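Enquirer: Model the following, please.
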Amino acid sequence: MFTLSDFDYDLPVDRIAQKPVIPRDQAKLLVVNRATKKITHHLVSDLLELVTPQFHFVANNTKVFPARLHGQRQTGGKVELLLTRPLGKSTYACISKPGLKLNTRIVFSHNLTARVSAISKHGLERNIVFSLPEPDLREVLLKIGSTPTPPYIKKSGSSHNDYQTIYAKYGFSAAAPTAGLHFTPQLLEKIKAERKWDEITLNVGLGTFLPVKTNSLADHKMHRETFTISKKSAESLTYSLTHNKLLAIGTTTARTLETAVSGQKIAPLSGSTKIFIYPPYRFSAVSALLTNFHLPKSTLLMMVSAFTSFPNSDTQFTNFKSSLLGSAYQIAIANNYRFFSYGDAMLIL
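Expert: Below is the predicted model of the structure:
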């Protein structure tokens, strides 16, 4: 069984991207061929030239909500909340800084207040009930909230649109499905004209911000995220499972497809997933993956490690540094690729 240290690597701090490339599709694209082990350098704008017509593109159209709120306890003291998911009836799950006691009242601008109504068993999340009903509440939250960009993005000045895909439509995400940040309207239009394109919705939640704390992967409890696959998309994706190949845009899309697949069928679902993918997981739905470069020891790095090793390629995974993916990361570092959310991309074929 693998341990956390098996997925570690060293990254120079100056490789962490602090802002997106403009235009978005001019980000670098490292292409890794699992069959030939060949690694080549391109741009995201080259995408259609790199994949054969049989590939069916699948994207996560979730929308990032400005879920970071700043308020004040009624008794004094500043509070920061990160809303992680709506629970209905003006109630949201959240992470608070500092941790708040039950029944603590919080005051925000725009005459909005909230109360802590519950604390989760693990003590990390709070449920808070706001004083306004929906949809008035949602309108105020859009005014007072800010985009919860990851902590490794230190520079201010990024707009909410920088951290939103151009095809974002639905949902409530605490973080962007970052592989999708590389698409421009022109590239998307070209793909839709020449290839099959479908969208699913997975709401990126709390787990995106949580490090793996257990040494053994078997002991890690994966976070749960809600997703939706429409009947129309499910039928189209099911057809491509046997007649084409699915190219997942991002790990959130891959996670959704691997949850929904059963045999040669992808079901129309509105549900949740807590699937934890790491070597030697066998992928059943996804044949190619467009993804960013991920943090050391993260569940996302573990998923991509599984995709690039046995039984999904002929290379056994022993640890990240000696793996095909680890070699690709070292090549990326040596060639000044930019890492993490605003960074460059990798296409795994």
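
Enquirer: C-alpha only now, for contacts and for neighbours.
Expert: OK.

Enquirer: so what's the residue lying closest to residue 167 once chain neighbours are set aside up against?
Expert: Among residues not flanking residue 167 along the chain, residue 61 sits closest, at 5.8 Å (C-alpha to C-alpha, 6 or more residues apart in numbering). With contact taken as C-alpha atoms under 8 Å, 6 or more residues apart in numbering, residue 61 is in contact with 165, 167-170, 199-202.

Enquirer: Redo these as a markdown table? Include secondary structure, neighbour count and distance to residue 184.
Expert: As requested, these are arranged in a markdown table below (DSSP: H, G, I helix; E, B strand; the rest coil; neighbours: other C-alpha atoms under 10 Å; distance: C-alpha to C-alpha, whole Å):
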| residue | secondary structure | neighbour count | distance to residue 184 |
| --- | --- | --- | --- |
| 165 | coil | 23 | 9 |
| 167 | coil | 18 | 9 |
| 168 | coil | 18 | 12 |
| 169 | coil | 14 | 15 |
| 170 | strand | 17 | 19 |
| 199 | strand | 23 | 16 |
| 200 | strand | 22 | 19 |
| 201 | strand | 25 | 19 |
| 202 | strand | 29 | 21 |
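
Enquirer: quick check, nearest of those to residue 2?
Expert: Lowest distance from residue 2 to those (C-alpha to C-alpha) belongs to residue 202, with 27.5 Å.

Enquirer: For residue 106, see how far away the residue nearest to the closest one when sequence neighbours are not counted is.
Expert: With C-alpha to C-alpha, 6+ apart as the criterion, residue 202 has its nearest non-adjacent residue at 4.1 Å, and that residue is residue 227. Shown here: residue 227 relative to residue 106, a distance of 31 Å by C-alpha to C-alpha, to the nearest Å.

Enquirer: Residue 36 now?
Expert: 57 Å.

Enquirer: swap in residue 141?
Expert: 14 Å.

Enquirer: Please pick out the residue of the protein most distant from its centre.
Expert: Farthest-out residue of the chain from its mean C-alpha position, per C-alpha atoms, centre = their mean: residue 75, at 36.8 Å.

Enquirer: tell me the contacts of it?
Expert: Contact criterion C-alpha under 8 Å, 6+ apart gives no residues in contact with residue 75.

Enquirer: Just say helix, strand or coil for it.
Expert: coil (DSSP: H, G, I helix; E, B strand; the rest coil).

Enquirer: Could you report the neighbour count for residue 49?
Expert: The local packing count at residue 49 equals 8, with neighbours defined by other C-alpha atoms under 10 Å.

Enquirer: Next, the second sequence, to be compared with the first:
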Amino acid sequence: MSSKELLTSSYDFDLPKELIATYPASPRDSAKLLVYDRTTDKIFHVNFYDLENFIPKNCALVFNDTKVIKARLFGEKPSGGKIELLINRALNAHDISVYIRGKVKVGTKIIFNENLIADVKELLEEGSRIVNFYQDEKALRFEDILPIIDKIGHVPLPPYIQRKDNKEDENEYQSVFAKEEGAVAAPTASLHFTKEQHERVCSKFPHAFITLHVGSGTFKPVECDTITEHPMHSEYYDISDEAKELLDSEIPILSVGTTSTRTVEFYVRNKELQRGEANLFLHPNNKPLRVNYLLTNFHLPKSTLLMLVASFVGLEKAMELYDIAIKERYRFYSYGDAMLIL
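Expert: As a prediction, this is how the structure comes out:
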């Protein structure tokens, strides 16, 4: 492996602004799909509804069934100052990691609709805050908050989708098989499946669902000069006994999305842990051990997600594929098009 593959600057590229998808393809499976076959070094340009024609016959699929919560909340301080709060993740039953736009001190009470109050407990150096939530003076557990924010919260669209969320996003920024509430960002490769296509694929191929609650750290660019110095964010995961059986087998795996990939690969390295905190960073110096094929979207420059793609194909090929995608006018990021690596 060349030292170039460890330099963060090697994963930079220029993306024309008009290729950042701000709305999803409609219908979902009409998105474009770039297929790269590593054994023949061939590239195919098709649509997502053609996916079944390219899935290897002897493999199983792994999906992430996390469900995006309405994590963006708008409230105000007792002084009347406006505050925007983004839930990041639950640290335990009561301590919630959040990002707050607006100045707050420890002890500040932020007031939302439905008598929901966030009490700021701690300011952390990297910019996040720890808060506890209350309603009518009763301390709320994380699971108590979910039905309240479902009423008053907003879909946490990524920062590069520079528009307000709308009613359509409540469905579109959610996979058709989303089940377990807790993510603040969608596992975006999953967004391309229609209900019909997903059912069809699942009827033809062995499959399993794992859960990784995607945090906002997924969008954080690598800021160190050398990628191995990057402190990887941690996210809660859960692998059912049924999924464990598949992962422990010899059957080749097609992982649907980078989040599924990170979860499978974390489990393979820590087999006694079926649930907990995953913080695995896959890159060309830390390649996948269990996942054979990858379905993914096109990711941000200098992101851990692009580096994960490079862990499958190497830096040079990853950047070549991205260059081709730009020339072919593929749409990028969460609502963008997809790539299948065989």
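
Enquirer: Please work out the TM-score for the two chains.
Expert: Structural agreement between the two chains, given as a TM-score (TM-score structural alignment, normalised by the length of the second structure), stands at 0.92; 331 aligned residues with a C-alpha RMSD of 1.7 Å.

Enquirer: that older thread, more neighbours, residue 36 and residue 106 of the first structure?
Expert: For residue 36 of the first structure versus residue 106, neighbours defined as other C-alpha under 10 Å are more numerous around residue 106 (24 against 9).

Enquirer: Checking my notes, that one in a helix, right?
Expert: No: in this structure, residue 106 of the first structure is strand, not part of a helix, as judged by three-state DSSP.

Enquirer: just to revisit the earlier point, which of the contacts of residue 61 of the first structure sits closest to residue 13 of the first structure?
Expert: Distances from residue 13 of the first structure to the contacts of residue 61 of the first structure, taken as C-alpha to C-alpha, are shortest for residue 165 (25.5 Å).

Enquirer: that older thread, ok, the equivalent of the residue farthest from the centre of the first structure over in the second structure to residue 108 of the second structure distance?
Expert: When the two structures are superposed using TM-score structural alignment, residue 75 of the first structure falls opposite residue 79 in the second structure. Summarising the geometry, the distance separating residue 79 of the second structure from residue 108 of the second structure, computed by C-alpha to C-alpha, is 10 Å.

Enquirer: on that earlier part again, which single one of the contacts of residue 61 of the first structure is nearest to residue 84 of the first structure?
Expert: Out of the contacts of residue 61 of the first structure, the member with the shortest distance to residue 84 of the first structure (by C-alpha to C-alpha) is residue 202, at 13.1 Å.

Enquirer: Contact partners for the corresponding residue of the second structure for that closest one?
Expert: Taking TM-score structural alignment as the alignment basis, one finds that residue 202 of the first structure is matched in the second structure by residue 212. Residues in contact with residue 212 of the second structure (C-alpha under 8 Å, 6+ apart) are 64-66, 183, 235-238, 259-260, 263.

Enquirer: can I get the residues you listed in JSON lines with secondary structure?
Expert: Compiled in JSON lines, the contacts of residue 212 of the second structure are given as follows (three-state DSSP):
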{"residue": "64", "secondary structure": "strand"}
{"residue": "65", "secondary structure": "coil"}
{"residue": "66", "secondary structure": "strand"}
{"residue": "183", "secondary structure": "strand"}
{"residue": "235", "secondary structure": "strand"}
{"residue": "236", "secondary structure": "strand"}
{"residue": "237", "secondary structure": "strand"}
{"residue": "238", "secondary structure": "strand"}
{"residue": "259", "secondary structure": "helix"}
{"residue": "260", "secondary structure": "helix"}
{"residue": "263", "secondary structure": "helix"}
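
Enquirer: top of those by neighbour count?
Expert: Counting neighbours by other C-alpha under 10 Å, the one among the contacts of residue 212 of the second structure with the most is residue 64, which has 33 neighbours.

Enquirer: list the contacts for the residue opposite it in the first structure once aligned?
Expert: Residue correspondence, TM-score structural alignment: residue 64 of the second structure in this structure matches residue 60 in the first structure. For residue 60 of the first structure, the contacting residues are 168, 177, 180, 199-202, 249-250, 252-253, taking C-alpha under 8 Å, 6+ apart as the criterion.

Enquirer: do residue 171 of the second structure as well
Expert: Contacts for residue 171 of the second structure were tallied using C-alpha under 8 Å, 6+ apart; there are none.

Enquirer: picking that back up, thought residue 271 was touching the residue nearest to residue 202 of the first structure, still the case?
Expert: Yes: using C-alpha atoms under 8 Å, residue 227 of the first structure and residue 271 qualify as a contacting pair, with a distance of 5.6 Å.

Enquirer: quick one: stretch 37-47 of the second structure to chain centroid distance?
Expert: The chain centroid and the centroid of stretch 37-47 of the second structure are separated by 25 Å under C-alpha atoms, centre = their mean, to the nearest Å.

Enquirer: Give the buried residues for that stretch.
Expert: The neighbour-count criterion (16 or more other C-alpha atoms under 10 Å) identifies residue 47 as the buried residues of stretch 37-47 of the second structure.

Enquirer: Quick one: end-to-end distance for that stretch.
Expert: Criterion C-alpha to C-alpha; first-to-last residue distance in stretch 37-47 of the second structure is 16 Å.

Enquirer: try stretch 46-60 of the second structure
Expert: First-to-last residue span, stretch 46-60 of the second structure, C-alpha to C-alpha: 22 Å.

Enquirer: ditto for stretch 10-18 of the second structure
Expert: Terminal residues of stretch 10-18 of the second structure lie 23 Å apart, using C-alpha to C-alpha.

Enquirer: Report the contact partners of the residue most central in space within the second structure.
Expert: The centroid of the second structure falls nearest to residue 187 when counting by C-alpha atoms, centre = their mean (4.0 Å). With C-alpha under 8 Å, 6+ apart as the criterion, the residues that contact residue 187 of the second structure are 64, 66, 175, 214, 257-259.

Enquirer: the helices in the first structure, which residues?
Expert: For the first structure, the helices defined by DSSP state H occupy 47-50, 136-144, 185-194, 231-243, 251-260, 299-307, 324-334.

Enquirer: is it possible to export those to JSON lines including distance to residue 217 of the first structure?
Expert: As requested, those are exported to JSON lines (distance: least, C-alpha to C-alpha, whole Å):
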{"stretch": "helix 47-50", "distance to residue 217 of the first structure": "34"}
{"stretch": "helix 136-144", "distance to residue 217 of the first structure": "37"}
{"stretch": "helix 185-194", "distance to residue 217 of the first structure": "37"}
{"stretch": "helix 231-243", "distance to residue 217 of the first structure": "30"}
{"stretch": "helix 251-260", "distance to residue 217 of the first structure": "17"}
{"stretch": "helix 299-307", "distance to residue 217 of the first structure": "9"}
{"stretch": "helix 324-334", "distance to residue 217 of the first structure": "19"}
